[in-house]
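> Turn this into a model:
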Amino acid sequence: MDVTGTYTFAAPPQRVWDLMMDPAAIASCIPGCERLDPDGVDRYQAAITIGMAAITGRYEGTVSIAEKIDGQSYRLLAEGQGRPGFVKGDVRITLRADVTESGDANTIVDVAGTVQVGGTIARLGQRLIGSAARMMQDRFFDCMRSKIDT
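As a prediction, the model looks like this:
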């Protein structure tokens, strides 16, 4: 399943980049995240509880950042397994500057990648999984935006 999105932050790219690289901020904004523990450079052990329709499950796995171009882009790789099945994601995050007509610095964050699911959770159907994934992604970026404002 393809995952895409574009999010605007009312802050300059370096400030958004710093936030996107902050494990504590990331963990607090991932819906259902129970832990995100460092496990090397740009690698984390994670536990996340996700509920969709009648299936709620806890996933444990890894999250890593690869192909990092400081202040511009990175690749986010995630794998998790749990009772409901497995989840595997490969997403490119790109930041680009945008200046408003009033001269304020904004940052556009583009998200593009794929997510695979298997097991019981996959039987829910791609449509439900796709809308749940989009909702989680939107909640994550809304939360990250709120951290820029504080």
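> make it CA atoms for all contacts and neighbour counts henceforth
Will do.
> what about residue 68, how many neighbours?
The number of residues packed near residue 68 is 15, by other Cα atoms under 10 Å.
> Sorry, wrong one. I was asking about residue 8.
17.
> Same check on residue 149?
Residue 149 - counted by other Cα under 10 Å - has 9 other residues nearby.
> How about residue 77?
Considering only other Cα under 10 Å, residue 77 is surrounded by 19 other residues.
> And residue 90, by the same measure?
Residue 90, neighbours per other Cα under 10 Å, totals 20.
> what helix or strand does it sit in?
Assigned by DSSP states H and E, residue 90 falls within strand 85-99.
> Please apply the same query to residue 5.
Using DSSP H and E, residue 5 falls in strand 2-9.
> which other helices and strands contact that strand?
Secondary-structure packing of strand 2-9 (3 or more Cα pairs under 8 Å, 6 or more residues apart in numbering; DSSP states H and E): strand 105-118, helix 126-149.
> Tabulate the ones you listed in TSV, adding columns for distance to residue 45.
Below are these laid out as TSV (distance: least, Cα to Cα, whole Å):
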stretch	distance to residue 45
strand 105-118	18
helix 126-149	18
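> The structure of the following sequence is requested for comparison with the preceding one:
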Amino acid sequence: MELTETHSLPVPQDVAWAALNDTEILRACIPGCESIEADGDNAYAVAMTASVGPVKAKFKGRMNLVDIDAPNTYTIVFEGQGGTAGFGKGQAKVVLVPADDAVSTTLSYTAHAQVGGKLAQIGSRLVDGAAKKIAGEFFKRFSAELTKGDEEPANQSDDAPADGEQKKGKRSWTAWISKS
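Below is the predicted model:
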């Protein structure tokens, strides 16, 4: 499988680079991600749940960052095991280019991946579709995370909960939707 995409990020290159290297931001933005923990220099242990067609599995694996040229590019080398669901492995070349306006950045990537086991048996169309859906959701969440600090706080009326109940409810709803 090969996936190539380009996305415009609403922040300068150095901010985008820092966010791409922040494990808490990545954990929050990667659909189904349960944990990303440092596991050596530029290496991370990852646990996530993914669904591809009728196959749903918890994957555990490693991710290594190589060929690092901060804040311009790196290559992510990854591999994961999903038990009876199979495995996935591959690499993704990520490139950040500052836009002409210097307040936004163009991120492009090319990912090559192989899957085996039940994942390979369900067909490349389903696997490719699931990969595109996960990537799309990641960039939607990532862009929202990057602009989170730029939003003006909403005026709270007297009847609005002051302790964050409204916001907590919204997060629960969002989490429920993203799991379906």
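> Surely residue 139 of structure 1 is in contact with residue 28?
No. Here residue 139 of structure 1 does not reach residue 28: they are 11.1 Å apart, not a contact under Cα atoms under 8 Å.
> Give me the most central residue, structure 2.
By Cα atoms, centre = their mean, the mean C-alpha position of structure 2 lies nearest to residue 30, the distance being 3.2 Å.
> which of the helices and strands packed on strand 2-9 of structure 1 sits most buried?
Highest mean neighbour count among the helices and strands packed on strand 2-9 of structure 1 (mean count of other Cα atoms under 10 Å): strand 105-118, with a mean of 17.
> Near residue 6 of structure 1, how many other residues are there?
Residues near residue 6 of structure 1, counting by other Cα under 10 Å: 14.
> which non-adjacent residue is nearest it?
The shortest distance from residue 6 of structure 1 to any non-neighbouring residue, by Cα to Cα, 6 or more residues apart in numbering, is to residue 110 (4.6 Å).
> Map that neighbour onto structure 2.
Aligned by TM-score structural alignment, residue 110 of structure 1 pairs with residue 108 of structure 2.
> Need the contact partners of the lengthiest strand in structure 2.
Looking across structure 2 with DSSP state E, the single longest strand is strand 55-69. With Cα atoms under 8 Å, 6 or more residues apart in numbering as the test, strand 55-69 of structure 2 has contacts from 42-51, 73-83, 85, 118-119.
> For the buried ones among those residues, write the corresponding PyMOL selection.
Buried members of these, defined by 16 or more other Cα atoms under 10 Å, are picked up in PyMOL with:
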select buried, resi 43+44+45+46+47+48+50+51+73+74+75+76+77+78+79+80+81+82+85+118+119
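> Filter the contacts of strand 55-69 of structure 2 down to just the ones in strands.
Mapping these onto strands (DSSP E) picks out 43-51, 73-81.
> Tell me the counterpart of residue 133 of structure 1 in structure 2.
Using TM-score structural alignment, residue 133 of structure 1 sits opposite residue 131 in structure 2.
> where's that match relative to residue 14 of structure 2, distance?
Separation of residue 131 of structure 2 from residue 14 of structure 2 (Cα to Cα, to the nearest Å): 27 Å.
> And for residue 67 of structure 2?
18 Å.
> okay, these two: which has more neighbours?
residue 14 (15 against 10).
> Superpose on structure 1 and give me the mean offset of the longest strand of structure 2.
Superposed on structure 1, strand 55-69 of structure 2 shows a mean distance to its aligned partners of 0.7 Å (mean Cα distance after the TM-score superposition for structure 1).
> chain center to that strand: distance?
Relative to the chain's own centre, strand 55-69 of structure 2 is displaced by 11 Å; criterion: Cα atoms, centre = their mean, to the nearest Å.
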